[in-house]
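Colleague: Structure of the sequence below:
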Amino acid sequence: MEQCAQPSGGGRGNWKNFASTQAEEDAYDYVKFRVNPKPTGFVGSVAHAIKGALGGGILGGHVAFMKAGLIAAPCVFLFGVYMTYCLYMLVTSAQILFRRTRVSSMSYPDVGEAAMACFPNPSVAKWATAFRYSMDAIICIDLFGACACYQLIIAKSIKQLVENTQHPTMEGLGPVLCVLVTIYYAMQFNPSMSGLKVTTTAYSYFEFIGMSVFSMSCVGVVLPIENNMGNPKNFPKVLVTGKIIRIDLKFVVLRLCNI
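Modeller: From the prediction side, this is the model:
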């Protein structure tokens, strides 16, 4: 079958399923119609996936375990597997929609709206626009809320640093040296395993879940990464590789804290 050209008419607010058969769906090569002057390769995509989730949240791993206790340690691995599967389903669904709607790339809300709009049941399809806006709102709450958390973490850290100092100063103390000093004290002066709590309360466990998911999730960047890849078929490998590295780094931080 000839390669299908990208028709006009499909897009935001007007999504259409142009593939009536599986053969027509498979015939559309969405990568061919992408305009990426500098597409990313495998290594660059893995780096973006890691950076999308690796931030201040991973440094709060010991606080998360303090909330839930040592019994929650296996949950970090389980959360990583679960989130990887969810992100894989998201991107795989987006690639199916690329072929069905004859669109070469989509944003996160685009995927949600297109999936609803192309649903065979009209009573579901009519909510496509409302679903799109609800996704936009949830993403804003998630990302802006994360930024607000960083401000609180910075403010609290500065308070702990200067509250008992009459004349605080950071003159001459470079950021690299601060990181090295932090790692040194983390390895030398942390408590031992004895005395650490095994379990806590149910409410604290939910706090642990929120902190752990926050420190490993990259849901807001997976679609942009896929859209800019030179070979999007390699995205599952990118996703798994990035998630394994993030889980390993989280356990490294916990090990530095003797947890």
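Colleague: contacts, neighbours, all on C-alpha from now
Modeller: Will do.
Colleague: quick one, strands of the stretch 101-250 of the chain?
Modeller: Read by DSSP state E, counting those that start in this stretch, the stretch 101-250 of the chain holds no strands at all.
Colleague: which stretches of it form helices?
Modeller: 108-117, 122-125, 128-162, 175-188, 202-216, 222-227, 235-256 (DSSP state H, counting those that start in this stretch).
Colleague: right, so the ones you listed: which one is the most enclosed?
Modeller: helix 108-117 (a mean of 23; mean count of other Cα atoms under 10 Å).
Colleague: Here is the second sequence; please produce its structure so I can put it next to the first one:
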Amino acid sequence: MEDKMETIRLEPMSNNTAPTSPDRDDNADYDPHLHRQLEKPTNNLETLVHLLKCSLGTGILAMPQAFARSGLVTGIVATVLAGILVTHCLHVLVRSQYAACKKLRVPLLSYPAAAATAFSNGPPAFRGFAKPCAITVDVFLVVYQLGICCVYIVFIADNIKKVVDHYYEMAVEIHMLIILVPLIAFNLIPSLKLLAPFSAVANVMTLVGLGIVVYFLLSGEKSTEPLDLWGSAETFPLFFGTILFALTAVGVVIALENNMKTPKAFGHPCGVLNTGMTFIVLLYVAVGALGYIFCVSNCSDSITLDLPKGDPLATTVIVMFAIAIFISYGLHCYVPVEVLWKGYLLPWLEASGSNRLLVWKYGLRISLCLLTFLLAVTVPRLGLFISLFGALCLSALGICFPAIMESFLQYPKKPKLLLLKDVILFIIGIVGLLAGTYTALISIVRSFQPQAVLAHGAEHQHE
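Modeller: The predicted structure is shown next:
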């Protein structure tokens, strides 16, 4: 059976105490971390490895194109600010989940259950929205994580095509079909802890690959086109969606903290989250700035597609990234499987008396792989996929909901500074969601218009 990383049960997992009303504030003596019973908990290093692997994927390779949309100076400043914003919101989310567990006197709550608890504890006018809120969070989580998987399929296929086209040209959709069976097989691995060694290997390959990419960016022939330092308001929403997609591993963060042997180490000033995010933001700034200086306005959806064609070292790094992202697919598909299985499918099967739970569970995993494959084949636009899912899902999951949860869990105390801060965060999230989603959708529609399709084909032919 899989690790008990997340649960949407509201009943206590300890016999010592009974659940209390969300309105009561007598839970100071209850520490959810001390009551967690995990089959295969991860240590601090394993958790950091997973966090890095989730954030060092296609997002960092799309940073040069993001900088092309924002301008060099704006990109550097905005990436640092976005990193601070995202890290703070992740801290808020983890603290809110912990506070919700204390109120219910339970060791573990999933993101949706914690959000429902926050609404139940908030102003009376919002308490009736607790269940719809939990379902909404589930929908965003599933859509976001499956969106990542779609992005990964397109990325792997695009990069394999760049290598193989030197010998035999095939449509990118054929490459997607070729990798489908291995993806399904890898996604059948049932335990997050079993994925940890693969994740560690993928991290090494990613870091080595990034080093080689930086080498090409520093030593290769750079574009002579003048740099855009400030960008434009028209394309900035696409940058915002890309940076959110790249930095915010919100679905995995909750799961990782819930599955830690020492969860208090996750949110310390020098803990797992701050350490990982600092390293990640610095890498993103470096790769984004260097990649943009190298390509300027001709940056591809992934910087690997701009490496010299036919160069043995470039080919090696492309293959390394394809393998690393392949491994990451299994980790990211873990979250929607958990959400759909524990929250919806398993309760329905138990109520119906089904005795084929294992068949259904593996059937769910296979079905999600097939779904992401079909979506990737339908819209094989890597960069726009990244911007769309970043703006749509992560503005809500990574900014809006954590801000609401923190405020509602403080009700009726409502500290004014905290309330003001959360209102500002919520506004930032809503603006990013609406502007980023609209811009990405318009760009996707335009990319399928005849002139854009011809330009897209010419670009691949040039590569």
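Colleague: circling back: for the helices of the stretch 101-250 of structure 1, give me CSV that also has distance to residue 71 of structure 1.
Modeller: Below are the helices of the stretch 101-250 of structure 1 laid out as CSV (distance: least, Cα to Cα, whole Å):
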stretch, distance to residue 71 of structure 1
helix 108-117, 35
helix 122-125, 42
helix 128-162, 26
helix 175-188, 22
helix 202-216, 10
helix 222-227, 31
helix 235-256, 14
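Colleague: Ok, which of these comes nearest residue 92 of structure 1?
Modeller: Residue 92 of structure 1 sits nearest to helix 235-256 of all the helices of the stretch 101-250 of structure 1, at 8.8 Å, using Cα to Cα.
Colleague: Now do that closest one: which elements does it pack against?
Modeller: Packing partners of helix 235-256 of structure 1 (3 or more Cα pairs under 8 Å, 6 or more residues apart in numbering; DSSP states H and E): helix 42-53, helix 61-68, helix 73-101, helix 175-188, helix 202-216.
Colleague: picking up where we left off before, looking at the helices of the stretch 101-250 of structure 1, which is closest to residue 29 of structure 1?
Modeller: helix 222-227 (13.4 Å).
Colleague: Can you tell me what sits against that closest one?
Modeller: With contacts defined as Cα atoms under 8 Å, 6 or more residues apart in numbering, helix 222-227 of structure 1 is touched by 45, 48, 49, 87, 91, 105, 106, 107, 108, 232, 235.
Colleague: do stretch 66-83 of structure 1 as well
Modeller: Contacts of stretch 66-83 of structure 1 (Cα under 8 Å, 6+ apart): 65, 196-201, 204-205, 207-208, 212-213, 216-217, 243, 247, 259.
Colleague: Could you do stretch 132-140 of structure 1 as well?
Modeller: 109, 110, 112, 113, 220.
Colleague: Which residues are in contact with the last one?
Modeller: Contacts for residue 220 of structure 1 were tallied using Cα under 8 Å, 6+ apart; they are 52, 108, 139.
Colleague: Now for the counterpart of residue 120 of structure 2 in structure 1: which residues touch it?
Modeller: Alignment note: residue 120 of structure 2 maps to residue 117 in structure 1; criterion TM-score structural alignment. Shown in contact with residue 117 of structure 1 (Cα under 8 Å, 6+ apart): 15, 16, 124, 125, 126, 127, 128.
Colleague: and stretch 85-92 of structure 2, which residues are buried?
Modeller: Residues of stretch 85-92 of structure 2 classed as buried: 86, 87, 88, 89, 90, 91, 92 (neighbour count, 16 or more other Cα atoms under 10 Å).
Colleague: now those in JSON lines, with distance to residue 450 of structure 2?
Modeller: As requested, the buried residues of stretch 85-92 of structure 2 are exported to JSON lines (distance: Cα to Cα, whole Å):
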{"residue": "86", "distance to residue 450 of structure 2": "38"}
{"residue": "87", "distance to residue 450 of structure 2": "41"}
{"residue": "88", "distance to residue 450 of structure 2": "43"}
{"residue": "89", "distance to residue 450 of structure 2": "41"}
{"residue": "90", "distance to residue 450 of structure 2": "42"}
{"residue": "91", "distance to residue 450 of structure 2": "45"}
{"residue": "92", "distance to residue 450 of structure 2": "45"}
